[in-house]
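Q: got a predicted model here, sequence first, then my questions.
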Amino acid sequence: MKRYIAYSVILGLVWCFVHGTIDVNNFVLGVIIAPFIIRPFKPLFNFGTNFSFGKAIRKIPAQATYMYVLIKEIIKANIVVAKIVLQPKIDIKPGIIAVPIRTKTDMSITAIANTITLTPGTLTIDMSDDRSVLYVHAIDASDPEGVANSIRDDLEKYVLEAFE
């Protein structure tokens, strides 16, 4: 129940910002609508486990760091893809790379998969049956080990801190 309340408050605030009017009535409307939005995503957020407001608040700095790293990686990847596209002779070796992951929860797996897909030049294609490997298409897979290590060291580390 505490988790519903926390997510409802967050979505109430999001509703105020999306609507463009920050007032009590708008916030209350957002909080009332939020449980109907949360319900379909209940399995993703693992509602069966205990929820602690203190733990959620302590994760805010890690989540902010994750967002900073994500934006930085997107900008870096955009520059790399732009360089590839603007070259007179495109010398790339696209391919699919198996990337072992350490994340275990649905939320973390979704976050790392979406992070990879949001980064230009990479796309998460599939996940192994045992949920330990993501298959990623890379625009330049000439160094598959380097791409896998980059994902594990530069992205997954922050996902683990923010969501597990």
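A: Okay, I see it.
Q: C-alpha only now, for contacts and for neighbours.
A: Fine.
Q: measure the residue nearest the centre of the chain to T124 for me?
A: The C-alpha lying nearest the average C-alpha coordinate of the chain belongs to A111 (Cα atoms, centre = their mean; 2.9 Å). Distance, A111 to T124, using Cα to Cα, to the nearest Å: 11 Å.
Q: enumerate every residue touching the residue nearest to the centre of the chain.
A: Counting by Cα atoms under 8 Å, 6 or more residues apart in numbering, A111 makes contact with V159.
Q: how about the host helix or strand of it: buried residues?
A: Taking DSSP states H and E as the definition, one finds A111 inside helix 106-118. Neighbour-count burial for helix 106-118, counted by 16 or more other Cα atoms under 10 Å, picks out 107-109, 111-113, 115-118.
Q: return the distance of that helix from the chain's centre.
A: Between the centre of helix 106-118 and the centre of its chain there are 4 Å (Cα atoms, centre = their mean, to the nearest Å).
Q: buried stuff in whichever helix or strand comes after it?
A: Tracing the chain past helix 106-118, the next element assigned as helix or strand by DSSP H and E is strand 122-127. For strand 122-127, the neighbour count (16+ other Cα under 10 Å) marks 122-124, 127 as buried.
Q: below is an additional structure, to be compared with the one above:
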Amino acid sequence: MRSAGFNLLLALVWALFLGEVSLRSLALGFLIGFVILALFRRALGATPYVRSVLGALALTGYFLWELVRANLHMALLALRAHPRLNPLIVGVPLRLEGDVPLTLLASLTGLLPGTVALGFSPDRRVLYVHALGMDDARAARASVLAVERRLLRLTGGSGAEEATPRPPRR
């Protein structure tokens, strides 16, 4: 049985055990089921599932933190008498591959205040980003690459641990 289905089954069994099928009991059952799968992931063959769920949680937490931080930064820029906007357009070399991960990266980049994903290079190895309020191009690239690194971990892409992106293909 696939790990996600097994986790849902454990959640349902937990809710039935409590005698109350509610969102709260199902969520608690899902959490307990996930802990069971995480503890016995090798025996149950749930390692990829556990890794994916933890990666998704890490990406979500990081993104929410960055969203709050970027909103506060943009609010401070808006309230200053003479803000230093430093508009930049930077090309960010990417390691991500595939339509879904690249689209997700562009979408997450565009959701953060002060950044807009402009598009990809023809070979889809570079994402062009417009950024406001960043000190320099290096800071803008680092912001996008931090999200990409978490997406690489989530998707199991190669190079998730690399410190520098590989050069674009020619």
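A: Sure, I can see it. Not measured: the values here are computed from a predicted model.
Q: need the TM-score between these chains.
A: Scored by TM-score structural alignment, normalised by the length of the first structure, the superposition of the two chains gives a TM-score of 0.64; 119 aligned residues with a Cα RMSD of 2.4 Å.
Q: mind telling me what element the equivalent of A56 of the second structure over in the first structure is part of?
A: Counting by TM-score structural alignment, A56 of the second structure lines up with Q63 in the first structure. Here Q63 of the first structure is covered by helix 60-86, with elements defined by DSSP H and E.
Q: what's around the nearest residue to C16 of the first structure once chain neighbours are set aside, how many residues?
A: Distances taken as Cα to Cα, 6 or more residues apart in numbering place I22 nearest to C16 of the first structure, at 5.0 Å, with adjacent residues excluded. For I22 of the first structure, the tally of surrounding residues (other Cα atoms under 10 Å) stands at 14.
Q: now do the same for I22 of the first structure: helix, strand or coil?
A: The local conformation at I22 of the first structure, judged by DSSP: H, G, I helix; E, B strand; the rest coil, is coil.
Q: so it is in contact with V28, correct?
A: No: shown here, I22 of the first structure and V28 do not form a contact pair, counting by Cα atoms under 8 Å, at 10.6 Å.
Q: returning to that earlier point: would you mind measuring from the closest residue to the match of A56 of the second structure other than its chain neighbours to P88 of the first structure?
A: In this structure, Q63 of the first structure finds its nearest non-sequential neighbour in A162, 4.7 Å apart by Cα to Cα, 6+ apart. Remark: distance between A162 of the first structure and P88 of the first structure (Cα to Cα) = 41 Å.
Q: between the two, tell me which one has more neighbours.
A: Each of A162 of the first structure and P88 has its neighbours counted (other Cα under 10 Å); A162 has more, 21 against 8.
Q: return the residue of the second structure aligned against the more buried one.
A: Checking with TM-score structural alignment, A162 of the first structure has L154 as its match.
Q: just give me the neighbour total for A75 of the second structure.
A: Neighbours of A75 of the second structure (other Cα under 10 Å): 12.
Q: before we move on, what SS does R150 of the second structure have?
A: Once three-state DSSP is applied, R150 of the second structure turns out helix.
Q: thinking again about what came up before, the match of A56 of the second structure: how many residues sit nearby?
A: The burial count for Q63 of the first structure: 19, using other Cα under 10 Å.
Q: for it, list the residues it contacts.
A: Applying Cα under 8 Å, 6+ apart, the residues contacting Q63 of the first structure are 158, 161-163.
Q: if we use 10 Å, what do you get?
A: Contacts for Q63 of the first structure were tallied using Cα atoms under 10 Å, 6 or more residues apart in numbering; they are 56-57, 69, 158-163.
Q: from L29 of the first structure, how far off is it?
A: On the measure of Cα to Cα, Q63 of the first structure and L29 of the first structure end up 26 Å apart.
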